[in-house]
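**Student:** sequence-free structure coming up:
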């Protein structure tokens, strides 16, 4: 197994290994998981694996999750089919952490390319540990202990008719998470707000609010500033897809952005998302 770092901050390409073999070999899987904790996102080329092997490998990390909007393969529960061929889709071309709208957001994901455009359709991943580490000290002090709400309603629900959107919101009510979470395996601090985040819930205190302008506008400006950190190139790696390429990422410490510059060419991906823990 050979490991090539892709940037100084995040990402490595791994060669000389089959994820099909890793789905059956506990020792090989453990090696890959250790690399994932180190590099946060791993890339593999030429993985001609079956759907069953895809699901079996991802399941070694933990239970797989379904998605309330995206369709899944009926024969392989948890394998979400992200097929883009008929229209532009506004859900993924923003910096996000999968399932931030869940009480227990995704631990990670294994994404395989089935079909991709000749040019375009890259994905960007961001190291949110580094994004937190490089925040100014006064910002770190301001956000210490802050908590924020996240919601599926204003993203996936925005294109639904009102009744369907309200039903989605009732099934998946907004959740509250720390603005800075701790990685449960490495102990690292992570900046944990993304496009699903709507507002802070405990910002309006006497320490933060002097006048009315400090209240909602002040909180909104701070949230926008924190969300914008994911767009800093020094924290990023960008991957160009080919059929049978696979990306595995730690969803707790990263964000990602699917670049939508390829329509009307098709792009077909299959993702196994792994259930995570409750952030703290």
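**Tutor:** Great, that's in hand. In this text the structure is predicted, and so the values were computed from the model without any measurement.
**Student:** drop to CA atoms for contacts and neighbour counts, all remaining ones
**Tutor:** Fine.
**Student:** quick one: contacts of stretch 12-21?
**Tutor:** If you take Cα atoms under 8 Å, 6 or more residues apart in numbering as the criterion, stretch 12-21 is touched by 1-6, 28, 39, 41-45, 47, 49-50, 53-54, 57.
**Student:** how about it: buried residues?
**Tutor:** For stretch 12-21, a neighbour-count test (16 or more other Cα atoms under 10 Å) marks 12, 13, 14, 17, 18, 19, 20 as buried.
**Student:** Over to stretch 106-123?
**Tutor:** Neighbour count says stretch 106-123 has 106-117, 120-123 buried, by 16+ other Cα under 10 Å.
**Student:** out of these, which are inside strands?
**Tutor:** 108, 109, 110, 111, 112, 113, 114, 115, 123 (DSSP state E).
**Student:** Give me the secondary structure label for the closest residue to the fourth one other than its chain neighbours.
**Tutor:** If you skip the residues right next to it in sequence, residue 111 has residue 271 as its closest partner in space, 4.3 Å away by Cα to Cα, 6 or more residues apart in numbering. For residue 271, the secondary-structure state derived from DSSP: H, G, I helix; E, B strand; the rest coil is strand.
**Student:** isn't residue 271 right up against residue 98?
**Tutor:** No: using Cα atoms under 8 Å as the test, residue 271 is too far from residue 98 to be in contact (11.3 Å).
**Student:** hmm, back to that, farthest-apart pair in the buried residues of stretch 106-123, please.
**Tutor:** The distance between the two most remote of the buried residues of stretch 106-123 (Cα to Cα) is 28.4 Å, for 107 and 117.
**Student:** the helices in this protein, which residues?
**Tutor:** 19-22, 26-39, 51-59, 128-133, 137-143, 162-171, 216-228 (DSSP state H).
**Student:** residues making contact with the fifth one?
**Tutor:** Read it as helix 137-143. For helix 137-143, contacts defined as Cα under 8 Å, 6+ apart pick out 132, 179, 180.
**Student:** Including distance to residue 201, could these go into a markdown table?
**Tutor:** A markdown table is the format used below for the contacts of helix 137-143 (distance: Cα to Cα, whole Å):
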| residue | distance to residue 201 |
| --- | --- |
| 132 | 20 |
| 179 | 10 |
| 180 | 14 |
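**Student:** Buried by neighbour count, from those: which ones?
**Tutor:** Applying 16+ other Cα under 10 Å to those flags 132, 179, 180 as buried.
**Student:** dump the residue contacts of the residue nearest to residue 111.
**Tutor:** Contacts of residue 271 by Cα under 8 Å, 6+ apart are 79, 80, 81, 82, 109, 110, 111, 112.
**Student:** Residue 153 touches residue 165, doesn't it?
**Tutor:** Yes: counting by Cα under 8 Å, residue 165 is a contact partner of residue 153 at 6.5 Å.
**Student:** Below is structure B, check it against A:
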């Protein structure tokens, strides 16, 4: 029987008494876990001594897995991305983001397993973006209703590349447009859907929003910065301390996350199976 411990009033639960290896082979057990995921948005599991094959099989119960154009996948397990921080400091995780927001069909979710972690530091924070939207002032909700925004991999991962590599990455992964407020396809909830991959609004410059010249670029930028800052509010967050064989499973459609970069130069090795999602609406 699964034991459920809520970690905050807003988001996150730790489940015990269950093996994700078993869940990869048991449809009813998987269905129970998926229902809990929709309820708590991110689930945590300790002491999951499972194989890579079981890791991938469990993630595939949610849907097909995706590769990453920069990180790549384990050659023997397509869709299993190795996020190994052992020989270089990498700044791309330590920001609030939704995985694959730069894709036409961003990730549905992910299953992340800790292989090796520092004794201190290296936590990950998740944020409930349904609650972030719900708590917005009504005038802001009215203002952003119908707004759409561009998201880009070029200005994040591409920024560290030489110009030719950056342009190639951008050509292979063109900027995409998504609603600023999306609807969760399974729960019907409204989700604030901008993060660190979001670059600008595409339909802000209307007579209603732009009365004078200064309203145009600064007005849009200030509003976007305000919306992005909602992920910083502690009341919407849960923070998880990793141990080897700990696993997090999250719903990428209703959350953002932030991998805290406070452990360098200690190693941190994680393996993530990302699940292909649907086009937001």
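**Tutor:** Done, it's in. Everything numeric here is computed off the predicted structure, so don't read it as measured data.
**Student:** between the buried ones among the contacts of helix 137-143 of the first structure, which is closest to residue 160 of the first structure?
**Tutor:** Closest to residue 160 of the first structure, out of all of these and judged by Cα to Cα, is residue 179, at 28.5 Å.
**Student:** sorry, back to before: could you say which of the helices of the first structure is packed most deeply?
**Tutor:** Counting by mean count of other Cα atoms under 10 Å, helix 128-133 has the highest mean neighbour count of those, with a mean of 22.
**Student:** Run through who's touching that helix.
**Tutor:** Contacts for helix 128-133 of the first structure (Cα under 8 Å, 6+ apart): 9, 140, 180, 188-192, 229-230, 235, 253-255.
**Student:** just checking, which of the buried residues of stretch 12-21 of the first structure belong to strands?
**Tutor:** Short answer: these in strands (DSSP E) are 12, 13, 14.
**Student:** and residue 72 of the first structure, which of the helices of the first structure is closest to it?
**Tutor:** helix 51-59 (11.8 Å).
**Student:** residues in the second structure matched by that closest one, start to end?
**Tutor:** The aligned range for helix 51-59 of the first structure in the second structure is 52-60, by TM-score structural alignment.
**Student:** residues touching residue 209 of the second structure, list them.
**Tutor:** Residue 209 of the second structure sits in contact with 215, 216, where contact means Cα under 8 Å, 6+ apart.
**Student:** what about residue 220 of the first structure, distance to residue 155 of the first structure?
**Tutor:** 18 Å (Cα to Cα, to the nearest Å).
**Student:** residue closest to the middle of the first structure?
**Tutor:** Most central residue of the first structure, judged by C-alpha distance to the mean C-alpha position with Cα atoms, centre = their mean, is residue 97 at 3.1 Å.
**Student:** Please tell me I have it right and that one contacts residue 254.
**Tutor:** Yes: using Cα under 8 Å, residue 97 of the first structure makes contact with residue 254 at a distance of 6.9 Å.
**Student:** picking up where we left off before, between the contacts of helix 137-143 of the first structure, which is nearest residue 196 of the first structure?
**Tutor:** residue 179 (12.4 Å).
**Student:** now for that closest one: what does it line up with in the second structure?
**Tutor:** Residue 179 of the first structure maps onto residue 180 in the second structure, by TM-score structural alignment.
**Student:** before we move on, what about residue 196 of the first structure?
**Tutor:** Residue 196 of the first structure maps onto residue 197 in the second structure, with residues paired by TM-score structural alignment.
**Student:** Tell me if I'm right that its match and residue 157 touch.
**Tutor:** No: the pair residue 197 of the second structure / residue 157 is not scored as a contact, 9.7 Å apart, by Cα under 8 Å.
**Student:** Residue 167 of the first structure and residue 173 of the first structure, how far apart?
**Tutor:** 10 Å.
**Student:** cool, and residue 61 of the first structure?
**Tutor:** Per Cα to Cα, residue 61 of the first structure is found 26 Å from residue 173 of the first structure.
**Student:** Over to residue 156 of the first structure?
**Tutor:** For residue 156 of the first structure, the distance to residue 173 of the first structure - Cα to Cα - is 13 Å.
**Student:** quick one on the thing from earlier: what's the farthest-apart pair in the contacts of helix 128-133 of the first structure?
**Tutor:** Greatest spatial distance in those: 9 and 140, 20.5 Å, computed using Cα to Cα.
**Student:** picking up where we left off before, out of the buried residues of stretch 12-21 of the first structure, which is nearest to residue 212 of the first structure?
**Tutor:** For those, the nearest to residue 212 of the first structure is residue 12 (47.1 Å; Cα to Cα).
**Student:** For that closest one, which non-adjacent residue is spatially closest?
**Tutor:** Closest to residue 12 of the first structure by Cα to Cα, 6+ apart is residue 5, at 4.2 Å.
**Student:** That neighbour contacts residue 11, correct?
**Tutor:** Yes: using Cα under 8 Å, residue 5 of the first structure and residue 11 qualify as a contacting pair, with a distance of 6.1 Å.
**Student:** These two: who's more crowded?
**Tutor:** residue 11 (28 against 13; other Cα atoms under 10 Å).
**Student:** my guess is that one meets residue 44, correct?
**Tutor:** No: in this structure residue 11 of the first structure lies outside contact range of residue 44 using Cα under 8 Å: 11.2 Å.
**Student:** what about the closest residue to residue 271 of the second structure other than its chain neighbours, distance to residue 211 of the second structure?
**Tutor:** Nearest non-adjacent residue to residue 271 of the second structure, counting by Cα to Cα, 6+ apart: residue 82, 4.7 Å away. To residue 211 of the second structure, residue 82 of the second structure is 49 Å away according to Cα to Cα.
**Student:** Same question for residue 235 of the second structure.
**Tutor:** From residue 235 of the second structure over to residue 211 of the second structure the distance is 35 Å, taken as Cα to Cα.
**Student:** neighbour count winner among those two?
**Tutor:** residue 235 (15 against 11).
**Student:** With residue 9 of the second structure as the reference, measure out to that one.
**Tutor:** Distance from residue 235 of the second structure to residue 9 of the second structure, by Cα to Cα: 8 Å.
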